[in-house]
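Colleague: Just to be clear, the model below is a prediction. Sequence and coordinates:
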Amino acid sequence: MFYDRAKIYVKAGDGGAGAVSFRREKYVPLGGPNGGDGGRGGDIILEADEGLRTLVDFRYRRHYKADRGEHGQGKDMHGKGAENLVLRIPAGTIIKNEGTGEIMADLTRHGQRVTIAKGGRGGRGNARFMSNTNKAPTVAERGEPGEELWLLFELKLLADVGLVGFPNVGKSTLISRVSAARPKIADYHFTTLVPNLGVVQVEDESFVMADIPGIIEGAHSGAGLGHEFLRHIERTRLLLHILDISGSEGRDPLEDFKIINQELKLHSPALAERPMLVVPNKIDVNGSEENLRRLREEFGDAYEIYPISAVTGEGIDKLLHKMIQILPEVPLIGLSADPDEHRMVQVQSEDRFVITREDGMYIITGKEIERHAAMAYLDTDDGVMRFQNILKVMGVDDALKEQGIKEGNKVSIGKLELEWSEGGQ
């Protein structure tokens, strides 16, 4: 099944916790701290794979979580870092932040990678906190939480040649004749509802051809699943505009040509500048001669015209050799035709933390302060004192007092809940 959109949740691994430990050996009464550091959590990495053509795997599994790092141990043994989690996606996939709409990556080449969520660093063991004033610290750090977010995947097929045109003009018949692709073919509109890819071999050369589902008037504004279809044309290097030159559908092929070109231009001005060959199809049908003559008179100076019959094969060899001739001169397509359409710039707050009140509780938010809270080691007096000092240095104490906090009031920082006292939290 062809799926070109997906929404998934990713969570990088948390860092392992640092250890509180002391050297205990015979004849060494004051061995000192030897708690090791925790290991780093695993990253979430996306990798483009040209062998994948659909996002179907992400339809049945939507949550992905990397492993956490190992905890530190005594005897200065550091925890092992976790393995990264690599998710393979089709080449040509755009990755967006679901919350902001920002384009985070655009993977177009096989093997191209991006780290989309970083694992948390491991917490430091108590050996790291020894100083001239504290020879036996009983404080460590818990592991830093890994990054987490919802992602949107949007696949835009990568192909050398894209077939465009109205429904039922013979695109599927052509791709089935020149490649191993076997799309469903029938004599009614919208037989093709998903793009089909085929590899075309001409002597010692080959290229990828995409059969894009039929476009109708108003497609640029979404008519007839227009957005779904037009999106896949953006990554094709050369366009073949297929026309029913016989007019068997009761339409004027010259008018069809103008309508489709206008839809391409309205969807993306870059598409209007893409190299295009005009391919009048069904020249074996009665009545095609007159329309072909009109087409040459109207557009023969602006476009190269290659009449064919996808059913009988007439004219196809000449068309294939022309494509082989001009494809090396057509540059590769990088980013989507209009990447700024979805790009969003966020203004980053300069505040280190923000305090709000809800049901009598003081809620403190902010990336930095929440990270300190998640890594705080509150199992010993040393750990509690260190966290209190952090809050004081950051200005949290003074800010809470300015907002009128009283003895016994609850304070929430991330997943940590504290009770305020005049001597500290």
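Modeller: Okay, I see it.
Colleague: From now on I want contacts and neighbour counts done on CA atoms only, so please keep to that.
Modeller: Fine.
Colleague: ok now do the spatially most central residue of the chain, which residues does it touch?
Modeller: For the chain, the residue sitting closest to the mean C-alpha position, by Cα atoms, centre = their mean, is Ile95 at 1.4 Å. Contact analysis of Ile95 by Cα atoms under 8 Å, 6 or more residues apart in numbering lists 103-106, 151-154.
Colleague: got it, and Phe229?
Modeller: Phe229 neighbours (Cα under 8 Å, 6+ apart): 194-195, 212-215.
Colleague: coming back round to it: let me know the distance separating the residue nearest to the centre of the chain from Leu151.
Modeller: Look at Ile95 and Leu151: by Cα to Cα, to the nearest Å, they are 7 Å apart.
Colleague: distance between stretch 385-394 and the chain's centre?
Modeller: Taking Cα atoms, centre = their mean, to the nearest Å, the mean C-alpha location of stretch 385-394 is offset from the chain mean by 39 Å.
Colleague: if we look at it, which residues are touching it?
Modeller: Contacts with stretch 385-394, where a contact means Cα under 8 Å, 6+ apart, come from 139, 352, 372-373, 376-378, 397-398, 424-425.
Colleague: for comparison:
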Amino acid sequence: MFVDEAKVFVKGGDGGDGAVAFRREKYVPYGGPAGGDGGKGGDVVFVVDEGLRTLVDFRYQTHFKAPRGENGRGKNQHGRSADALVVPVPPGTRVYDDATGELLADLVEPGARFVVARGGRGGRGNARFATPTHTAPRFAEKGEPGEARWVRLELAVLADVGLVGYPNVGKSTLLSRVSRARPKIADYPFTTLSPNLGVVDLGEGRSFVLADLPGLIEGAHAGSGLGHRFLRHVERTRLILHVVDVAAVEGRDPYDDYRSIREELRRYDPRLAERPEIVVANKMDLPQAAERLSAFREKLGPDVPVYPISAATGAGVPALLEAVWARLSELWAEEKAAQEATQHADRSAAVHRLRGRRPAKEDGPPFTIRKEGEIFIVESERLRRIMARYNFDQDEAVRRFARLLKKMGVEEALRAAGAVDGDEVWIGEMAFELSDEGI
């Protein structure tokens, strides 16, 4: 089974809670606070495993939750941070946020890592809140919740060369001819329903990966047939081998097929139309092929090289492979030069940033206030995070939170918005009452 799409839920581990504790030792009557911090929750990390080829494992397990950190303990003992949950993914995996559609990561190189859900920070123990004027705090933070999200995984196979063309033009036969790959071959359209990879070995250390990609049909750019699931794989290839049935066994015109496939690539992504390409005229072993080849070349024009072959007999295949290797060598050299130029530019930019002034931090408003009926609602991402770390069963936590609201100007802003004593105020999932003593 080839699976190239999956949707999974990931959640980082919650941080451990801080402890409220005091030193209780003989001859030390006022030992002071000794509550330790909670440990950090584990991250969920995607790591590229080059031994994987599909996303099939994610069809059977769709939830990945990292362990939480340990709680803090007395005697200033901090809780242990949790280990990361490492999830292997195949090379070529793209990770999207399912809610926003944002591309989060494109994992290509073996061993590449991406933290898809971070674990929450551990809560601070009461020893952290001791001051000269408040020597015995009975307040400790809860652990921060870990990040949680649904993500969509898409796999695009990694290959140096991709075979494209209409169904039944001989792509699978060519792959089996030049590599050890053994794709399913039959005399009907859409025999190949998933990409097949093969390594072409030309000897003397010369080799490349060739992918037989499922056949295109008209309308693929809009999702018809295998649609986007096919075209996604074409994006990864450096070089396209465009295979046409020059003998027109199924009655289609080779040139019309060629133009149709080119148009589908262009409409899906204009950059694919600019991808380096070699045209392969297959089925030259059939009687009508030679005559049709001349007409096909004439329509393409002299600027488009065409390599006539017979994948069934092997005729013309060695010359084609040498041409592919020569073109790949040029492309690899261009990529290397571009990477070196990018690395040089990145180093120069880093030096410039270190020498220059740091830009001023631009923050949005710390909170907003709106009214629904008789209720005032305070919305603030910062307050939401803080409240997740406060244990409101502790009286001191409530007092600290009230002081924080006053310091941030929330109480003043509420009164400016028309709130009076006794009005109900919601912050996050909690309701408060406004009074002379604050919220």
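Modeller: Nice, thanks for sending it over. Every value quoted in this text rests on a predicted model; they were computed, and no experiment measured them.
Colleague: So after superposing, what's the score?
Modeller: Once superposed, the chains reach a TM-score of 0.90 (TM-score structural alignment, normalised by the length of the first structure), with 413 aligned residues with a Cα RMSD of 2.4 Å.
Colleague: Quick check on the contacts of stretch 385-394 of the first structure: which are buried?
Modeller: Buried residues within the contacts of stretch 385-394 of the first structure, counting neighbours by 16 or more other Cα atoms under 10 Å: 139, 372-373, 376-378, 397, 425.
Colleague: from those, which two are the most distant?
Modeller: Taking Cα to Cα as the measure, these reach their widest spread between Val139 and Asp397, a distance of 21.5 Å.
Colleague: what residue of the second structure matches up with Gly383 of the first structure?
Modeller: Aligning on TM-score structural alignment places Gly383 of the first structure opposite Ala397 in the second structure.
Colleague: Check which helix or strand its match maps to.
Modeller: In this assignment (DSSP states H and E), Ala397 of the second structure forms part of helix 395-408.
Colleague: Could you give me the buried positions within that helix?
Modeller: Under the neighbour-count criterion of 16+ other Cα under 10 Å, helix 395-408 of the second structure has 396-398, 401-402 buried.
Colleague: how close does that helix sit to the first structure?
Modeller: Following the fit onto the first structure, the mean deviation recorded for helix 395-408 of the second structure is 1.6 Å by mean Cα distance after the TM-score superposition for the first structure.
Colleague: contacts for the very next helix or strand once past that helix?
Modeller: Counting by DSSP H and E, the next helix or strand C-terminal to helix 395-408 of the second structure is helix 410-416. Helix 410-416 of the second structure is contacted by residues 367, 369, 376, 405-406, 438-439 when judged by Cα under 8 Å, 6+ apart.
Colleague: can we see that at 10 Å?
Modeller: Outside of helix 410-416 of the second structure, the residues that reach it under the criterion Cα atoms under 10 Å, 6 or more residues apart in numbering are 366-371, 376-378, 402-406, 417, 419-421, 423, 425, 434-435, 438-439.
Colleague: Which members of those residues occur in strands, if any?
Modeller: Among those, DSSP state E puts 368-371, 376-378, 425 in strands.
Colleague: sorry, back to before: which neighbours do Ile95 and Leu151 of the first structure have in common?
Modeller: Common neighbours of Ile95 of the first structure and Leu151 are listed as 6-7, 101, 103-104, 116 (criterion: Cα under 10 Å, 6+ apart).
Colleague: I'd assumed Gly198 was in contact with Arg180 of the second structure.
Modeller: Yes: at 6.4 Å, Arg180 of the second structure counts as touching Gly198 under the criterion of Cα atoms under 10 Å.
Colleague: just to revisit the earlier point, for the contacts of Ile95 of the first structure, work out which two are farthest apart.
Modeller: Those two in the contacts of Ile95 of the first structure that are separated most widely, counting by Cα to Cα, are Asp106 and Leu151, at 12.8 Å.
Colleague: what is in contact with these two at once?
Modeller: Looking at what touches both Asp106 of the first structure and Leu151 (by Cα under 10 Å, 6+ apart), the common residues are 95-96.
Colleague: Can you get me a residue count around the nearest residue to Leu319 of the first structure once chain neighbours are set aside?
Modeller: Residue nearest to Leu319 of the first structure in three dimensions, not counting chain neighbours: Tyr306, with 6.2 Å by Cα to Cα, 6 or more residues apart in numbering. Tyr306 of the first structure has 18 neighbouring residues, counting by other Cα atoms under 10 Å.
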